Every structure is written in C-alpha cells, then in structure tokens.
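Participant: Here is a sequence together with a model predicted from it:
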Amino acid sequence: MNNITVERYRIIELLSGSLGTRSYLGEDTCESSGERYVVKQFLPPSKDPKLLKISYNVLETEVEPLENLSKQDDRIHTLISFFEENKNFYLVRKYITGNPLNKEILPGQTLNSEQVINLLLEVLEILLLIHSRGIIHRNIKPANIIRRSDGKIVLTDFGAPQEAVSNVVGSSEYMPIEQIYTNPQFNSDIYALGIIAIEALTGLAASQITAQKNQKNAAVEKIIWHPRRYKINPNLVKIIDKMVHLNYQNRYQSAKEVLNDLKVIGQAQLNPVSQQLKQQLSKNPKLTLGIGSLVLLSGIGLFFFLPRNLNYAAQLYKQGIGYYEKAEYKSAIQKFSQAISINPEYSSAYNSRGDAYYRLGDYEKSQQDSSAAIRNNPKDANAYYDRAFSLYFTGEFNGAIIDYNQAIKLNPEFANAYYGRGLARYEIKENRNAIADLNQAIAINPKFAPAYLQRGIINRETAEKLEAIKDFDKAIKINPKYAEAYYERGKTYDTLNQKNAAKKDFTKVIELDSKYIEAYIARADVYDDLGYPKQAYEDYEKAIEMNTDNAKAYIHRGLYRFKMKDIAGAMENYDQAIKLDSTQPTAYNNRGNAHLELGNLKQAMEDYSKAIELNPEYAQAYYNRGLLRTDLAKVPEAIEDFQAAADIFLETGEKDNYNDALSRIKELTP
C-alpha cells in the first residue's frame, strides 16, 4: 500500500469511495513535516486528450477565486494542488483534523432546535461570505462540512472544480431541482443546508426526507417533514420550510435573509432555566456555589447512568445480530442504529450495520458504516475487509485492493482478505497476482471452496483448462452441493469439447438449484451441439419462462434459431435482447451475422462495430468484421481487424482461431 504514489503524493489509505470518485489519505514525498493530505481522484467522462486539456483549463479558472478566498478566511478550505495523471484528475487539499457533520448528525438520532439553530448560524455566515464573492458551493452535504478540532466549522469540496473535471458532483439528496438541471442558484446552497437541518432535527436520512414531497398537491412544491411527534420550535420550522421550498424563486434569496430570521428566534430560544438562574445570580451571587454543586451532581449522574446506557446499547446490538442471522436485515439495521444512537463510537455496531446494508445491496451505506467502524477502531481488520467488498461491488477495484492490503497488514492470516484481493486483482486483469492471493487464501484455509472456484475460473481463462478442472473438482469435494462449481466445471468441459461431461454437470446444477437460469441456457447449448434440437429448445424456453427479461436467454435462443436457418426468428430474439440490455456485445455481433445472412451489409457492419465498441477485446466481432470488409474489398481495414482478432485469440489461448486469423491476413497480404 505504501508504494502507491500519484504525482508526489504517497497514498496511505482509502478514506471513501463511490462511483467515479475516490478520496485517499496521503502525504507529500517532497516534505518531511508529516503533513497529511486528502487526494481526491476523479474518473473524467472522456479520455480524449483535447477534452482533458479543456477540462484542465476550466479547472484552473475555477480554482483561482477559491484560493484567494481561502487566504482571507480559514473557514473556507480549498485546493492546494491539482494535476492530471494517466488520464485521471486529482485534487489535493490539506487533511483537516476534526469531524465532518455526518459524525454529528446520525440516523435515528436527533439534535434539539437550539443546536440546529447554532449550526445553521455558523454555516450561513460562511455562505454569506462566499456568495458575496459570486461563488456557489454546489456541493453542500454533511461530509463536506467539517467541525475542526478548534470547534470552527470549515466548508470543503466545492462543486465547481469537480464539475470541471468530472460528471460526478455532490449527492442528489441535497441537490434542488434547478441544480440537477445545471442551473444552480445561490439559494441552491441554502436548500442543501435546509435538508441537513431536517436530518438533524428528525433523525431521518436525506433520501427519506426528499421522498416526502407533498403528493396530494404538486403545485404546493413543498417537502412535508415535521410531524407532531417532533418537538421543534415552530418558528424554526417556518424558516426551514422556506429554505427547502422546491421552487427556488419562493425560497430565501440570500443567506443574509435566513441569518436575520434565525437570529430573531435564536434570542428567544435561550433555555428558560438558564434565564432564571441568570436572574437569581444577579440578585444573589452566593448561589454560584450551589450551581457548581448542581453541575457536579449532573456529572455524577452521568457516571452512574452511562454504564447502564452502554449495557442497553449492547442488548440492542445483540438483538440486531439475532435479526441479521435470520436474514431480517432491515430489522437488524434498526437495532444497530439504536445502539449507535446511544453509543456513537460503537465500532462493532457500525460494522454489523454495514454488513446488513451490504446484504440489502446498499453498498454506499455499507461503505459509510465500514468507514465509521474504521474511524472508531483503526485496527479493525474486518472493517477494512467489509469496506473493500462494498467498493468491489461498486466497481472501485483499486480502492478495494488498498483496503484489503490494510486488512492483511493488520491480520496476515486473514484468508478472506486474500480471497477478496484476488477477486479485485482479477477484475483489473492482474491474473498472476490474483492467483498468488488465491493460493495464499487456500494455504491458510485448505477447505476454502470459493477460492478454488475462483482460481479455476482464472486458470480456464488463461488456457490452463486441466488445472481449472482440478480446482473445480476440489471445490466440489469440499462442498458436494456447490452448484456454481458444477456450473463452472461444465463450462470448462464444454470448451474442452467434452459435451457429455458438460451436460452431466449442468444437469447436476439444475438438480441442486431448479432456478439456475444460466445452467438451462448452457445445457441447451450443449444439447444443440449434440444434435438434440427438441431438448435444446425446451431448455431455452424454460430459461425465458423463468425470467422474460433475461437478455442472455434471448441471445442464446437466437443463436439456436440461426443454426436452424430461422433467420427471422433469430433476428427477433436478438432485437429483444438488445431492447432488454443494450450493452450486450454478443447480441450485436450475432445480429450482425443475421443481417449478413439477409444481405443487409450496412446494418451488419454497424452491429459488428457496436459489439467492438462495447467490448474492445471481442475477438470474434473483429474477425467477423474482417470477413465483411474482405467482401467489400476494404483490404487494409480487413487486415487490421484480423490482426486484432489474432492478438486476442493468442492471449486467450485459442490456437486454432489464432492460426485461422493469421491465414486470413496471409491471403490478403500481397
């Protein structure tokens, strides 16, 4: 992990990650001060060098006014560096020692009206300053409002520099409609701050709040958020309602207007007991001693009640585990949230809640909880492991690898972490390193069936098919009911042209899991190859019957119909597959073949090219396009396609196809 460097910044650990963006903790290799930095990586929407240059120029323009403003007021945190490396953009700022508001504002936990008023006053003072300089923040959310260690609020991660280099900006729950439609106003920031205030007062998540728009009368353009059970100052409710009005023209027009209204109720919000004590103190100064005793007694009360609260939090956590083990994940989350509201530093509760969110497919919340667990217990290897898997399932493979590295550093015998890192390395085509990780996982746990399965898949894809069979055999020996292992072994037998063995494995999969659609499709393909058209058709029909939205089933049935010379039927199936999933390169390639059969050369060329666009490693699509270009006498382009196909066939170990592509090139070469 410590060897990963971008520009001059050595990456220490992953702080957070989501689709298209990652934030790392780093240090400057050119400094010896030990200063920490946040290095934020963006995947730009285009890799075109001209567009990258334009983005960089726009970034320079956007950063300058923020730099000037941050020099005048340390509550505005801006970039200290930005650069482009390997066609990714990086924005660097100093790491702020403190806590973001998403550690103060927690789901299921509420702040009182006075606390929220004070928070709004602090943030609005900063917004007043930046708005006066013509700058809209555009990315107001709890994670970007940090309470520094000295107690001051700091605004960070302004939206404009991010917009310059990426199409990922902010979080939609905090964005008003005009900003979503790229027309941000100064009061767009006020709207976002209002949503944060509602979160703090109600304990609801932002997504829950923005979903509570008035459904009865859309013309009202309001968010209904304050049921009677919340004890909230009614004057504060009115102010927040105006802050979050859906029509920006009916919202507060400036931070100054909100500040003025808040200051009025802020004066009236003084605690009545405090006012009474102040009056008594002014009349009898000797009461000071009594007040000190009262404070001391309050501390003693906390001392006696705190353990009981922590015990209750532990009971709630235990109840949550019970729900989790019964796969009742929503109920588990509720119990873990209650435990966290009592003990905001309950690392295990964050970890378990993150696991429950992961099971529900909410990978972003799972990442957030794993990050909270890590903050509360930086030596929790399992928290790094959990966050890594959430990153993996959102496609953030490099970020996942960094977290797996940390988990392994903390626990060198963590077999699951090696396995997870192997999966991530496989996704970024580091097959040798992936195999090494899976070997290590198996060495630690010789009965780790999924590790054998994944190693078998990699062995098959790197032309080590007999080794792959051995791995699948081992996985099945460990777990005789491992349907996926039978399925992958069947696929491998199929590539070895052992059709009957493949059919036997696919049939076993269906016996173990009658809803395994891919097994029906694979067995149908084998039936077709073995000359059993009736059985093949029945399996294709079964797959489509189980899921009429399965594009893969239509693709395979289309291929079957094509072989049966039912070109119109095949075309219909390919069209349906593309309608269901327009990102399937196989559907375009196969439809190209059907168009070619019907003499539609232009449409065939378009489909082959689309297949290659979707999958630049699609050897068969290059080969087919090469054949078509040969027929069209486009010899240089045909040679180029056959060469691309040959290179890929060689890499994947398809020797016969590789030699065929070379012979095509030889025929076309003078």
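Facilitator: Structure received.

Participant: can we go C-alpha only for contacts and neighbour counts from here?
Facilitator: Will do.

Participant: pull the longest helix from the protein.
Facilitator: Ranked by number of residues, the top helix in the chain under DSSP state H is helix 287-325.

Participant: Just the buried residues of that helix, please?
Facilitator: 310, 312-314, 316-324 (16 or more other C-alpha atoms under 10 Å).

Participant: Presented hereafter is structure B, for comparison with structure A:
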Amino acid sequence: MERLLNQRYQFIKTLGSNQLGQTHLVGDTHLPGHPRCVIKQLKLPGNNPKTLEFSLILLNKKAEALKSLGAHPQIPKLLDYFEESQSFYLVEEFVIGTCLRKQLESQPQWSETQVVSLLEEVLQILAFVHSRGLIHRSIQPSNLIRRKSDDRLVLTGFGIFKEIGAQVMRSQQQLLQAQRNGSVVYVSPEQDQGQAHFNSDLYSLGMIGIQLLSGQSLLELSTLRGKANHDWCDGVKANPELIRILNKMVAPDTKERYQLATSVLEDLSSLQPGKVTGHLVRSETPPLVPQGQPPEETVSYEEATPVTPLNSWQAKRYLLPLMVALGSLILLVIALGSSRLSLSGLGNQGRLREAQGYVEEGNLEEALESYSQTIAKQPQKGEAYYHRGLIHQDMENLEAALEDFTQAILLESHLSQSYYQRGNIRFELGDRQGAIADYTEVIELDPSFVPAYVNRGSVLSDLGDDKEAILDYTEALELEPTLGAAYLNRCLSWSNVGDQDRAIADCTQAINLEPTDGFAYQNRGLARRKKQDFQGAIEDYNIAIRLDPEDPVPYHNRGLTRLDLGDAQGAIADFTRAIERKPDFALAYYDRGLAYMKQKQADKAISDLEKTAQLCSSMGRVGCYEDATYQLDQLPSTGNVTP
C-alpha cells in the first residue's frame, strides 16, 4: 500500500483480514512523530447505489455513536472515520500491550481469583458500553488487551462492521461465513442468527470465563456452545457460586441468561465480601454544557431563555432544548423529566405498589431499592426497569437510567414511553442522532405522541436543521393546537431561518396561551431585536423582568438592545444587574467590558474581559476565551490573563 489513506495515514503492516475487510497498523503523518494507530476497513457494495448510500448513512451514524465510548479510559478512542475507494474506514487509538489470546497460549488455565478479577474488569467496561445503548458484538480474547502502561484491560474490536455487514453483504449466510473462525465459540446462538442483544456480550464473556477457569481448548468449548451443558465444570476446583454465575452467563435462552452486566457484578461481589463492584466510570462522562454558555465561534452574544415544562401535560415532561446566539439565534436548554404512569393495573403486586408509594412521598432512595428488589426476583419484569429508570433519571443517574430504559425496551415494556425517556437522556448525554432515532421510534409506535414531535424538533434545531424542526413543531400543533411550548420552539426556529414576522407571531400566540410566561416575552424580544424593532424588544424584556425580577437573562438582553440604541450607560447598568443575579455570567462580563471600551474606561474594560477569560477558561470554552483575549489585545494594557 504505497499511497496515504485519506491523504494522511501511512501503511505499516496488516494486522488481520476477513471477507468484511482488513485491519492495518498505520502512522498518522499529520502529527509529530507519526504516531501509530489502527485502521479498520469495510469493503462497501459497488453494484447498488441505494445500498451504498444506506450503508454509508448507517456507518457514519454508528461511528458517531462509537465516539462517545472514548470517554472511558479502557476503550480506545475513535480518532477518525472516512470513506475512500469503495471502503469505509475507522481510525482508532493504538494500544500497546498483550492480547488475552496470546496470554492463553502460555497460560491456558487461570486461578479462580484471576478469572473473577478479569470478569469484573470487563463487566464494568460493558456496563458503560451498554449504558450508551451500544452492543459490543465481538467479545473474544483477541479483543481484550492488557495495556503495558498501566496493566489494565482495554476492550477493542467493537463489532460495528459485523452489525452492518448483513446489510452490506449479499446474504446473511455470506456474513456468517465471514465470521466462521476460532472466535465462533464466543458468539451466542441468537447473535449467530443476526439477533444480538445486550446479554449476547455477557454470553461471550461467560464463555471466556469458562475457558480460563477450565483450561479447555476451543474445540472442547465448541461442544458447549448453544447447549445447557454444564459438564465443563467436572473436575474444576472452584467456588460453586462462580460456576453457577458462569453457567447463567452462557444460558442458551436469552431470557434465562443475565440481562445486565451490573447484575453479574452484583453476584460476583458476593464471592468477595466487602469488595465494591459494578460502579460505572461516571467521572469519564463528558460534562453537560452549562446553561447560558457562549458559542465558540461568535464575538458578541445574545441570550435566550429556557422554556418550562407544561402544566397541561402533567403525565409527560418535555425536553425543550433551544439555543439562540447573536447572528444565528440558537438556544439550548433542557427541561427534562419523566413520565409517571399509574400502577393501578398491577393488582396485588405489593412491591411495585410500595415502590410507587415511595415515589409519591418523594422518597426516591427507598423506591429505587424496591424496584431493584423486584428486578432481582423477577429479571424479566420490564415495568420495574422502566420505573426504576424514571427514578435514576430524577436522581440524575443518567447512565443507569439509560441502561434501565434500554432493558425495558428489550423486554417490550412501556415501549413508546421507554423510547421517549431514552431519547431525552441520549440528548442530555450528547447523543443527538440516538435521540432522534428514539423519538422517531416513538412516533412510529404512536403517531399521536405529541412530546416526541416537540423533542425531535428541538434536537433537529440544535443540529442546525430548523426547517425540519418547524415541520415537527407544526405536526405537534396540529395534534395539540394549544401547546404553548411548540409555538415557542417554532418561534425560535422561524427566527433562525430569518423569518422574524412568523417568529413574532408564534411567540405572541405562546403569550396568548400563557400570558404570565416570561420566557415567551424574552424570546419575542429576541426576534424583535433581530428585526431592528429595538423599542418593542425593550418592552418585552421589561415585562419579562416584572414577571421574574431575579432572572439575569432579560437584563442581559435588554442591555444588548440598549447598546443597539447607543445607550452605553443604560447597557452597563443592565449588565451589572445580570451579574448581581448570576456572578459567573461570562457573557454579561464580556458585553459590559465592550460597553466600557465604548466609554473609553479602559481599566474597567480590562477587569471585565479578564474575568470573562477566566470564566470561559474554567468552562473549557476556547472560542469564548479567545474572544475575550482578542478584545484585551485591543486595549493599551491587559495585565496577565492565564487560562
């Protein structure tokens, strides 16, 4: 391979190949020292343009989902992905270490302690993966690497290509033939038929555990595959409880198998009293964007205001992300919540009624424990997963909630509600495409589910597709003509596409429906300001301030409008009021600093811009920090600004 892949990656050697494609070790020529990375190739179909187009859409979507997994320290980062020469490529971080398959060559049988340690380490990684709504699909010794730098296991080889291969290959049989090698013993019966579940990964890991504990060869293991055969443990000296756990992990029937990685971890923890296991690595989760944080590309900003949940929809909560910035008018805010469904149809199922009673009392910890006990006794109780997910959601345990809603979906419990809540969480975790997919599932299951249209529109707007967002809001309003939130969201999307008259009309309709909703006045003010109706905008901000004098945002926006009118002193007073109500309001410091510059009060301008740089740096907003330092450079003396 003489040429550079993607005009960047220099071929070093081939690491493996099959009918689906090849895996190469390459050097990244765009970085100093040409660091090594791994490129995985999938050959794309060339005989059907529609199949090719579909495959590329699917591959790009899956690659974006895989990016989020790089937040975990034991999963290689996805560095890049691209299409070239009738192939699709994934570029991953190269991990230096020894794969488990190599270890097995020199040590085919492990001690019980070693096996339990490996199971726990991999299960904690899988709990993270599954909480993101992804299935690995290729758990096998060659994809577990003991990293040289810290001796920790790293999980590689995510089966994105195997998942999509059935749609790319000419037939399912061709795909299965491509997978027929020594790794087939680790593939669960249902995955072999193209129906992978989350606990398909648990089956694969269970087979590895049996292999390590028993020392059996791949040929011997193949006789166990897909059978409720426990003969492997004959002569094996190990804790009977560990053997029971492994047998449950590899149960041929998915319903008899463990459903969750965390459930296996809980059982394993009982083997070593006092040892805490099963906790997700939450510190590696990307932080949520703070409300009011500035976009990185702009120099001057205008704030829009969040929309509150609607009282008229007490059985549902709306995700209303709206983002507005000066020049593009984009607002992002979430009013995320959960849906409380009646448990009156549960009959005499006392524990579920007890749990709901705790919820009504506000005792979420006790409710969580009750649902967990129900799940432990009845792991197929999808309703318990759904309601436990709602509690995790309320307690802001987002990964755990995602896992529970996913399990409820697998068990076909509260399907439309489970997809809806999972969509809300995926959005909050930054998985926009996953959120859209879930809201779309809700709409297909129940075309009259109004919140799904509103939320899908909000995500589309967040992605910059306001035209499609308007269609969703319009559909919601056709189903529920008095839905103020849909008018308010559509108001902002109309403004984003430059139609301020329609934006003002929609915000006015939202005001007519909720005359005391200060948010609607604020957002109408934004549209009026963009239309150069500065006096009308100030009137709207004045009403918003009277409705909520402690909200800093309308003061900030009124200050910007006063600057438009040439009233720098009035603007400074408004920015100061905003800062008094929100001392870490970076935008208010920034705009007050600019106002001081207009007034030629350099010392005060420097102080405000240095404060902006400090706040933006602490929030990790590079563009905001650079804007502040750029303005400081225009002043005669800037002092020392450090990130």
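Facilitator: Cool, the structure landed. None of the values given here were measured: they were computed from a predicted structure.

Participant: Fetch the TM-score of the aligned pair.
Facilitator: Overlay of the two chains. TM-score (TM-score structural alignment, normalised by the length of structure 2): 0.53; 422 aligned residues with a C-alpha RMSD of 5.6 Å.

Participant: Which helix or strand lies directly C-terminal to the longest helix of structure 1?
Facilitator: Downstream of helix 287-325 of structure 1, the next assigned helix or strand under DSSP states H and E is helix 329-342.

Participant: Report the angle between that following helix and helix 287-325.
Facilitator: 160 degrees (axes from the mean of the first three to the mean of the last three C-alpha atoms, to 10 degrees).

Participant: And helix 329-342 of structure 1 against structure 2, how far off on average?
Facilitator: Compared with structure 2 after fitting, helix 329-342 of structure 1 has a mean deviation of 4.3 Å; criterion: mean C-alpha distance after the TM-score superposition for structure 1.

Participant: So which elements touch that helix?
Facilitator: helix 287-325, helix 347-359 (3 or more C-alpha pairs under 8 Å, 6 or more residues apart in numbering; DSSP states H and E).

Participant: What is the equivalent residue in structure 1 for residue 351 of structure 2?
Facilitator: Under the alignment (TM-score structural alignment), residue 351 of structure 2 pairs with residue 313 in structure 1.

Participant: nearest residue to that match other than its sequence neighbours?
Facilitator: residue 339 (4.3 Å; C-alpha to C-alpha, 6 or more residues apart in numbering).

Participant: before we move on, the earlier item: just how off-centre is the longest helix of structure 1 within its chain?
Facilitator: Here the centre of helix 287-325 of structure 1 is set off from its chain's centre by 36 Å, with C-alpha atoms, centre = their mean, to the nearest Å.

Participant: try stretch 54-74 of structure 1
Facilitator: 28 Å.

Participant: Stretch 152-159 of structure 1 now?
Facilitator: With C-alpha atoms, centre = their mean, you get 23 Å for stretch 152-159 of structure 1.

Participant: Can you measure across it, start residue to end residue?
Facilitator: One end of stretch 152-159 of structure 1 sits 21 Å from the other (C-alpha to C-alpha, to the nearest Å).

Participant: contacting residues for the residue lying closest to residue 335 of structure 1 once chain neighbours are set aside?
Facilitator: Spatial nearest neighbour of residue 335 of structure 1, excluding adjacent residues (C-alpha to C-alpha, 6+ apart): residue 320 at 4.9 Å. When contacts are counted by C-alpha atoms under 8 Å, 6 or more residues apart in numbering, residue 320 of structure 1 touches 331, 332, 333, 334, 335, 336.
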